[in-house]
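**Q** Fold the following, please.
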Amino acid sequence: MKLRRMLAIVLKELRQLRRDRLTFAMIVGIPVMQLVLFGYAINLDVRHLNAAVMDQADTARSRELVAQLEATQVIDLSYRVATPQEVDDLMGRGKINVAVVLPVDFETRLERGDRPALQLVVDGSDQVVQASARQLARFPVPDAEGWTEQVAPIEVVNFYNPERRAPVNTVPGLIGVILTMTMVLFTAIALVRERENGNLEMLIATPVSPWELTLGKVLPFVGIGLIQVTVVLVLGRWLFAVPVRGSLLELYLAALVFILASLSLGIFLSTLARSQFQAMQMAFFTFLPQILLSGFMFPFAGMPKVAQWLAELLPLTHFLRLVRGIMLRDAALLELWPALAALGVFTLVMLSVAVARTRKSLD
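**A** Alright, predicted model coming up:
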């Protein structure tokens, strides 16, 4: 083995890497992105959960307790309601994560200590919210002379997941994660593979338009995505007894829109890459932020506002709201229309940009 020949190969690889600007940028971009996401955007301390309060006692001590709960910054009391039906409606539509219910005999219960003085109604479809509720359940309440360190009996009621089983939260999210991984990756290399295999030369000779070419590459993968959704639902039901409380048809419609959004992102990436390896790199580059910022692994409410704004641009964030709402909270698809509209806009924008970048030429 000659050192000179080996160094020549090393120099050749370095020059090639310098010309490959995308790979060179990812060498720096991936560690920078991970550092920013894990060090800044990812925050395990849950703050500012949307909450409602139903203060049936409406006394000085009950109002003081509500103010102190909000001062913890764990919850933001965005709604004040008068009936349990309003709590059910807000939580079913995903407007709130927690509801603080103070009964009419709140002060009597405090004095006797034989029954829970207040009730925390929690959205059990999110494990992070359940953990936060347990923290609030240890919160001190006011006595007649001020604040005491003694914790009064607080009843925590978990809606949608009373047994607090982790698969109930995880399996619906895994539908989105699996679709993101496969759909984006499959289509990211679609047009690139056509160029590398020489098939694009035959397409150039046909009257196929850029829109027809783009949609023709997308549609075959729609069926694959729906099959994957079915597999996860069946196995989730069979192995983990994960329920589907809402409409199965609406669940598939939501999954269809998300599949189209993921495929449009993959097609867009394929128009940027010059090789299948680059297409795979970019697919994983977009996959990581979606996993970390969507609320699948880390609490969405604990992220800084800038990270939340960025997460709103990612399709997985909106699909998690759809799939958890339909599967676990029996929410109607129209009740979750903001998330559905966001996915539709994302799909239209990505497809339009991809079509604009698609050229029926070899250069």
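**Q** make it CA atoms for all contacts and neighbour counts henceforth
**A** Noted.
**Q** After the helix or strand hosting residue 231, heading C-terminal, what element do we hit next?
**A** For residue 231, the element it lies in under DSSP states H and E is helix 210-240. Helices and strands here follow DSSP H and E; after helix 210-240, the next one along the chain is helix 248-272.
**Q** how about this one, so we can line them up?
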Amino acid sequence: MTTTFTCYTATTGRILRQLRADRRTVAMLVLVPTLLLALVYFVYHDTPSMPGMPTLFDRVGISLLGILPFIVMFLITAIAMQRERSSGTLERLMTTPLSKLDLLAGYGSAFSLAATVQAGLACLVAFWLLGMQSAGSVWLVLLIAVLDAVLGVALGLLASAFARTEFQAVQFMPLIVGPQLFLCGLLVPRGQLPRWLEVISDVLPLSYAVDALQQVSRYTGTTGLMWRDLGIVAVFAVVALALGAATLRRRTA
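**A** So this is what the prediction gives:
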């Protein structure tokens, strides 16, 4: 047990040190979702809204607080993990007492810490600088945004297990992220989708993340539906991490 914990913390620390040394990656992790959210604000800034009703930016922006961290963390994690493979670092780590689950858990923890900073900055800018309004607590929005980012980390680690190059890791993005982005309810409410697309949407984790954010935007307190949706997102993240560990393989080129 002690060895497992030591391996886990050592992996987490190593990834955090690598991130700190890579300023461009840190900048992308932390700033890109916030900058894109600000862009959306200016796109909808002059769009009229009904008195007493949420603005279009409020309705779209709160969903993007979950979607953008998910996309960025998926992309960064998949590429970073594939880089470990191509550099031979993963091969060397596999000869140590470090287990596959320790490795992926360490990656997940390190990137989840980065995701917390990322989501915190995005929420800070959205609510205090851009004037986003939500009936529910900002802290609930932050919780969901962080969980969405963690989901992106877990799916990125899983996708990296099937890629042989960094370019292939990027190619998984439209395959895994694209359908979720189109069917999560951002473009069209899920209830208005054709039935067969709604069924597909029901098995995609990002749909539940967006639903949870919409619950927070409409209600002043927590709801059972919100907690159910968050539980589903968390289960997807855990399952993706477990599958990533199961499919992680040593390459003998």
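**Q** Give me the TM-score for this pair.
**A** With the length set by TM-score structural alignment, normalised by the length of the second structure, the two chains reach a TM-score of 0.73; 204 aligned residues with a C-alpha RMSD of 2.1 Å.
**Q** re the thing from before, and the helix holding residue 231 of the first structure, how far out from the chain middle?
**A** Relative to the chain's own centre, helix 210-240 of the first structure is displaced by 19 Å; criterion: C-alpha atoms, centre = their mean, to the nearest Å.
**Q** name the helices or strands packed onto that helix?
**A** For helix 210-240 of the first structure, the contact count by 3 or more C-alpha pairs under 8 Å, 6 or more residues apart in numbering; DSSP states H and E identifies helix 166-188, helix 248-272, helix 337-357 as packing neighbours.
**Q** if we compare those helices, which one ends up closest to residue 50 of the first structure?
**A** Nearest to residue 50 of the first structure among those is helix 337-357; the distance by C-alpha to C-alpha comes to 16.8 Å.
**Q** what residues does that closest one touch?
**A** For helix 337-357 of the first structure, the surrounding residues in contact (C-alpha atoms under 8 Å, 6 or more residues apart in numbering) are 210-211, 214, 254, 257-258, 260-262, 264-265, 267-268, 271, 313, 315, 318-319, 321-322, 333.
**Q** okay, that helix sits on what stretch of the second structure?
**A** Under TM-score structural alignment, helix 337-357 of the first structure corresponds to residues 227-247 of the second structure.
**Q** now do stretch 217-229 of the first structure
**A** Taking TM-score structural alignment, stretch 217-229 of the first structure hits residues 107-119 over in the second structure.
**Q** Mean distance between that stretch and the first structure after superposition?
**A** Here the mean offset of stretch 107-119 of the second structure against the first structure after fitting is 1.6 Å, by mean C-alpha distance after the TM-score superposition for the first structure.
**Q** which residues sit against that stretch?
**A** So stretch 107-119 of the second structure is contacted by 11-13, 15-16, 29-31, 33, 65, 69, 73, 77, 142, 145-146, 149-150, 153-154 (C-alpha under 8 Å, 6+ apart).
**Q** tell me which residues in it are buried?
**A** Residues 107-112, 114-119 are the ones in stretch 107-119 of the second structure that count as buried (16 or more other C-alpha atoms under 10 Å).
**Q** cool, stretch 218-237 of the second structure as well?
**A** Within stretch 218-237 of the second structure, judged by 16+ other C-alpha under 10 Å, the buried ones are 226, 229-230, 232-234, 236-237.
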